[in-house]
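**Student:** pasting the sequence and the predicted coordinates here, then a few questions.
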Amino acid sequence: MATAIWKKIAGGEIDPVYLLTGLEHHFFDATITRLKKALPDIDDASIIRFDLEETPVEMVIEEADTLPFLEERKLIIAGNASFLKAADKSKEKVVHNLAMLENWLANPSPTAVVVFIAPYEKLDARKRITKLMRERATVIEAAHLQGKDLTIWIQQEAKANGSAISSDAADLLVKMAGESLLTLSSEIGKMATYTAGESDITPETIMNLVPRTPEMDVFKLTEAYASGRVSDAVSIYHDLLRNGQEPIMLTALIASQIRLMIHVGSLRKKGYQQSQIAKTLGVHPYRVKLMMENRNAPSEDRLLIILNNLAGIDYKLKSTSGKRERLLELFFMEPFRK
C-alpha cells in the first residue's frame, strides 16, 4: 500500500491530506522525504510542524488555510494525533475542535499538504473523526512487517537503491540485522553503495558488512546450549559479555528463544508448515526455518527443563549482589540439570 502511494507522490500526484498510522516510524520518515522531493521549494526549514498533544488541531487548520508566501504549497506535519485513538480524557492536555476538523476534511486547502501522524498500534474505529479521516485522507498503515511481506519490502528497498537481493539473502539480512525497517534501510543503503550497482547484495556482502545483533548471537547461544554443545555456548556467552551484554537480559532472551522452540515444535507436530508457524507465532520465517532444520534439537521435555532452570537462574541473578556472570556460565556448563 505504501509503495503504491509513494509512486503516486513521485509522479506528482500529491493529495491534500495524509494519515500515517502504526508503529514503524520508517514509513513516516520515508513518506515525508518523498513529499519534500515532490514539492517544489520545500526543505527541512520550510516544513511547518505541530505536536497535537500540545497544540489544538484548529491551529493546524488555520495554518493550512493561510496562503503560502514563497511556495506553491506548504508542507505541514501534525504529529501525535492522539484524538484518533481511545484515550483517557482526564490526561489530555489539549481540547481539540474536532467539529472544525470534520468540516475542513470535506474541503481541505488546495495550497497545503497536511500530514497527520498517529504513531499508535490501533486507532479507535468507533470515533466519528477516525472514520472521516480514513475516508477522506490518504492513509498509510505503518504496520510491522513480517515474513514474506518483509522479504518483499527488502527487495523493493534494494531495487530503490539500485541493487538487488535474493529472498535467501534477505532472510540472512533479517537474521543479522533484525526486523527494524529503519535499521534494514540503513544497511541496504550501505551495501548498495558498496556494490555500486555492479553486483547484487549477496550473503557474502551481508556477512562482511552487516554487524551482528545481540539477538542473533543469543539465537546461536541458545541453539548451542540446547543441542548440548557446551564449549560453543560458553564461548558465545563470553563474547556477549565482552560486548557489554548483561546476564539478566541474556537470561530473558534465552528463555524467549526456548519458548519459541517449544511453540515451533508443538505446531510442527500438529502439521503446521513453516509459513503457517511463522504467521501464527508472529516471527520471521527464517527463524522458524533454522529451528525446523536443526537435527540436534532437544525434545520438548528437555526444553521445558531448560526453561524451568532458567527461571531459577533469573531469580538468583536478581537476588544476588555477587558475580552474576559466573552464575550463568555455570548454568551453560551443566546442560539439562533436573
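**Tutor:** Looks like it arrived, so ask away.
**Student:** please count neighbours and contacts with C-alpha atoms only from this point.
**Tutor:** OK.
**Student:** where is the longest helix in the protein?
**Tutor:** In the chain, taking DSSP state H as the definition, the longest helix is helix 247-269.
**Student:** what residues sit buried inside the following helix or strand past that one?
**Tutor:** Following helix 247-269 in sequence order, the next helix or strand is helix 274-281 (DSSP states H and E). For helix 274-281, the neighbour count (16 or more other C-alpha atoms under 10 Å) marks 274-275, 277-278 as buried.
**Student:** now do stretch 128-145
**Tutor:** For stretch 128-145, burial by neighbour count (16+ other C-alpha under 10 Å) applies to 129-130, 133, 136-142, 145.
**Student:** restricted to helices, list those residues.
**Tutor:** 129-130, 133, 136.
**Student:** what segments of the stretch 1-150 of the chain are strands?
**Tutor:** 17-22, 48-51, 74-79, 112-118, 138-142 (DSSP state E, counting those that start in this stretch).
**Student:** and the longest one, how far from the chain's centre?
**Tutor:** It refers to strand 112-118. Centre-to-centre, strand 112-118 and its host chain are 22 Å apart (C-alpha atoms, centre = their mean, to the nearest Å).
**Student:** then the first one?
**Tutor:** Its chain's average C-alpha position is 17 Å from that of strand 17-22, according to C-alpha atoms, centre = their mean.
**Student:** give me the angle between that strand and strand 112-118.
**Tutor:** Note on geometry: by axes from the mean of the first three to the mean of the last three C-alpha atoms, to 10 degrees, strand 17-22 and strand 112-118 are set 20 degrees apart in direction.
**Student:** span of stretch 134-146 from start to end?
**Tutor:** 24 Å (C-alpha to C-alpha, to the nearest Å).
**Student:** got another one to weigh against that:
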Amino acid sequence: MNQVYLIYGNEPQLIEEEKQKFFLSHKNLDVRVLHDEAGPSKISEQLMEDSLFGDAKVFCLINLPILKKAGQKESQEWNALADLLMNYTGDNPVLIIYHDMVDKRLKQNKKILDAIPHKECKRLEGDDLLMWIRHYCTSNGFTLTPDGYDYLSQLLQLWQDVPVAFMRTEFDRYFLLLGNHKKIDKSFLMEHSSNYGAKNIFTFKEALLKQDVNTLLELFPFMFSYKEIDRAMGYIEGQLRLQLLVSECRAAGMTAKQVENFCKENGSTLKPYPIKLAYEASSRISITALKVLLKGLYEVILDSRTSKGDMWRFRDLCLTYCGYKG
C-alpha cells in the first residue's frame, strides 16, 4: 500500500489543516521532519532505513525540488528520490509538503501527481472562501447570519487575495468577543472587524444609500487616498445598479420574491439576501436621483481610466444625491 501523500499549494493555512489531519491519522507515531536542505542522499537513506527496533515514524518532507519549475536545472539525485517516493513500499508513512502551486504542464510533475495521492491547497476566493468561513464558524459552535454573510460577501468583492490564515485569526478573535452569544451578524462584524480598506468602502456605500452626509464627509479623505479607488468605485456602481434594478421592479408592482425570480430567470448571480435588503431600502430611495448619480459615477469611472478622473466631481455627485446644499 502506498503510504505517501502530497500536499501542495499557495494557501499556508489550508496546508497546515491538511498536515494536521495526516498527523492525526498517525497520531501514535513520532514525526521526523526533513527539509530540502538535507539533500536527496540523506533523505533517501532515512527513507530506506529498516524499522528494526520498532521505531516507526512519520516522515514529513518539506519543499523538495522533485516538483519542477519551468527552466529548472535537472538533477539526477533529486530525480532518483522522486522515483523512490513514487514507488515507495516502506512501512513508514511519508507526507510531502510543497509550499507553492505545481505546474501541471511539466512531464515530471504530471508523473508525480499521477503516482502519488495529493491535495491541492490553493488560495480561496469568493464563494469558496465564504464557504470555508461558514464551516469554520459552525465547527466552533457559531452561526453566521444571512446579513453577516452578505456583508462578508461584499467585502470580499473589494478585498482580493485574502489569506485564510488572516480570516481564521479574525474569527478566533470574534469567538472570544462573543462568548456565549453564538450568532455573528452584520452589526457585530461592522463594529469589530479589522479596519482595512474594504470595510471603509462598504461603510461609504451604506452611508451613500442612507444619505448619511456626516459619514460620507468623514470617509472622503480615505476614498481620495485609496490606492485601488477604481475598484472601489466599480463596486459602488455595481451596488447602486442593483438598488436601481430592485427599486424599478418594486415601482412596477413586483414583490421581493418576484424580483428574485426575475433575476434568476435572466441568468443573474445575485443572491436572494442582497435583493431582499435592496427591496426594503427602495421605499426611501428616489429612482430619479439614483439614475443621475449612476450616470455621473459612470462618467467619473470612464474618465479615471483615461487618467482624466476628477474625484472632487465624485464627491459633489454623492453630496448632491444626499440633498446636501452646502
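**Tutor:** The structure has been received and is ready for your questions. Quick caveat: nothing in here was measured; it's all calculated off a predicted structure.
**Student:** that older thread, any idea which of the ones in helices among the buried residues of stretch 128-145 of the first structure is closest to Tyr225 of the first structure?
**Tutor:** Set against Tyr225 of the first structure, the nearest of these by C-alpha to C-alpha is Thr130 (49.5 Å).
**Student:** how about the contacts made by the nearest residue to the closest one once chain neighbours are set aside?
**Tutor:** Excluding the flanking residues, the one nearest Thr130 of the first structure by C-alpha to C-alpha, 6 or more residues apart in numbering is Leu84, at 5.4 Å. Residues near Leu84 of the first structure by C-alpha atoms under 8 Å, 6 or more residues apart in numbering: 118, 123-124, 127, 129-130.
**Student:** related to what we said a few turns ago, now the ones in helices among the buried residues of stretch 128-145 of the first structure as TSV including distance to Pro108 of the first structure?
**Tutor:** Converted to TSV, these look like this (distance: C-alpha to C-alpha, whole Å):
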residue	distance to Pro108 of the first structure
Ile129	15
Thr130	16
Met133	12
Arg136	10
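**Student:** so which of those comes closest to Asp41 of the first structure?
**Tutor:** Arg136 (26.4 Å).
**Student:** just checking, what residue in the second structure corresponds to the closest one?
**Tutor:** Alignment note: Arg136 of the first structure maps to Ile116 in the second structure; criterion TM-score structural alignment.
**Student:** wait, isn't that match in contact with Val4?
**Tutor:** Yes: in terms of C-alpha atoms under 8 Å, Ile116 of the second structure counts as a neighbour of Val4; the distance is 6.4 Å.
**Student:** what touches both of those two?
**Tutor:** Among the neighbours of Ile116 of the second structure, those also in contact with Val4 (C-alpha under 8 Å, 6+ apart) are Met86.
**Student:** before we move on, back to that, tell me which of the strands of the stretch 1-150 of the first structure lies nearest to Thr193 of the first structure.
**Tutor:** Per C-alpha to C-alpha, nearest to Thr193 of the first structure of these: strand 138-142, 26.3 Å.
**Student:** about what we covered before: including distance to Ser109 of the first structure, could the buried residues of stretch 128-145 of the first structure go into a markdown table?
**Tutor:** Formatted as a markdown table, these follow (distance: C-alpha to C-alpha, whole Å):
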| residue | distance to Ser109 of the first structure |
| --- | --- |
| Ile129 | 18 |
| Thr130 | 20 |
| Met133 | 15 |
| Arg136 | 13 |
| Ala137 | 13 |
| Thr138 | 15 |
| Val139 | 18 |
| Ile140 | 20 |
| Glu141 | 23 |
| Ala142 | 25 |
| Leu145 | 33 |
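**Student:** what's the closest of those to Phe27 of the first structure?
**Tutor:** Each of those was checked against Phe27 of the first structure using C-alpha to C-alpha; the closest is Ala142, at 5.7 Å.
**Student:** report the contact partners of the closest one.
**Tutor:** So Ala142 of the first structure contacts 20-25, 27-28 (C-alpha under 8 Å, 6+ apart).
**Student:** do that again at 7 Å, thanks
**Tutor:** The neighbours of Ala142 of the first structure, taking C-alpha atoms under 7 Å, 6 or more residues apart in numbering as the test, are 20-24, 27.
**Student:** likewise for Glu77 of the second structure?
**Tutor:** Glu77 of the second structure neighbours (C-alpha under 7 Å, 6+ apart): Pro40.
**Student:** closest to Val230 of the first structure out of the ones in helices among the buried residues of stretch 128-145 of the first structure?
**Tutor:** Closest to Val230 of the first structure, out of all of those and judged by C-alpha to C-alpha, is Thr130, at 54.9 Å.
**Student:** Phe142 of the second structure touches Asp185, doesn't it?
**Tutor:** No: using C-alpha atoms under 7 Å, Phe142 of the second structure is not in contact with Asp185; the gap is 10.6 Å.
**Student:** for the residue most central in space within the second structure, give its distance to Glu11 of the second structure.
**Tutor:** Nearest to the geometric centre of the second structure sits Glu125, at 3.5 Å (C-alpha atoms, centre = their mean). Here Glu125 of the second structure is placed at a distance of 11 Å from Glu11 of the second structure (C-alpha to C-alpha).
**Student:** again, but for Asn261 of the second structure
**Tutor:** For Asn261 of the second structure, the distance to Glu11 of the second structure equals 37 Å [C-alpha to C-alpha].
**Student:** neighbour count for these two, which is higher?
**Tutor:** Using other C-alpha atoms under 10 Å as the criterion, Asn261 of the second structure and Glu11 rank with Glu11 on top: 20 against 13.
**Student:** need the counterpart of the more buried one in the first structure.
**Tutor:** Alignment note: Glu11 of the second structure maps to Glu24 in the first structure; criterion TM-score structural alignment.
**Student:** on the three-state scheme, Leu217 of the second structure is what?
**Tutor:** Three-state call for Leu217 of the second structure (DSSP: H, G, I helix; E, B strand; the rest coil): helix.
**Student:** what does it correspond to in the first structure?
**Tutor:** Leu217 of the second structure maps onto Val234 in the first structure, by TM-score structural alignment.
**Student:** which ones are touching its match?
**Tutor:** By C-alpha under 7 Å, 6+ apart, the residues touching Val234 of the first structure are 329, 332.
**Student:** Leu310 of the first structure versus that one, what's the distance?
**Tutor:** Taking C-alpha to C-alpha, one finds Val234 of the first structure at 16 Å from Leu310 of the first structure.
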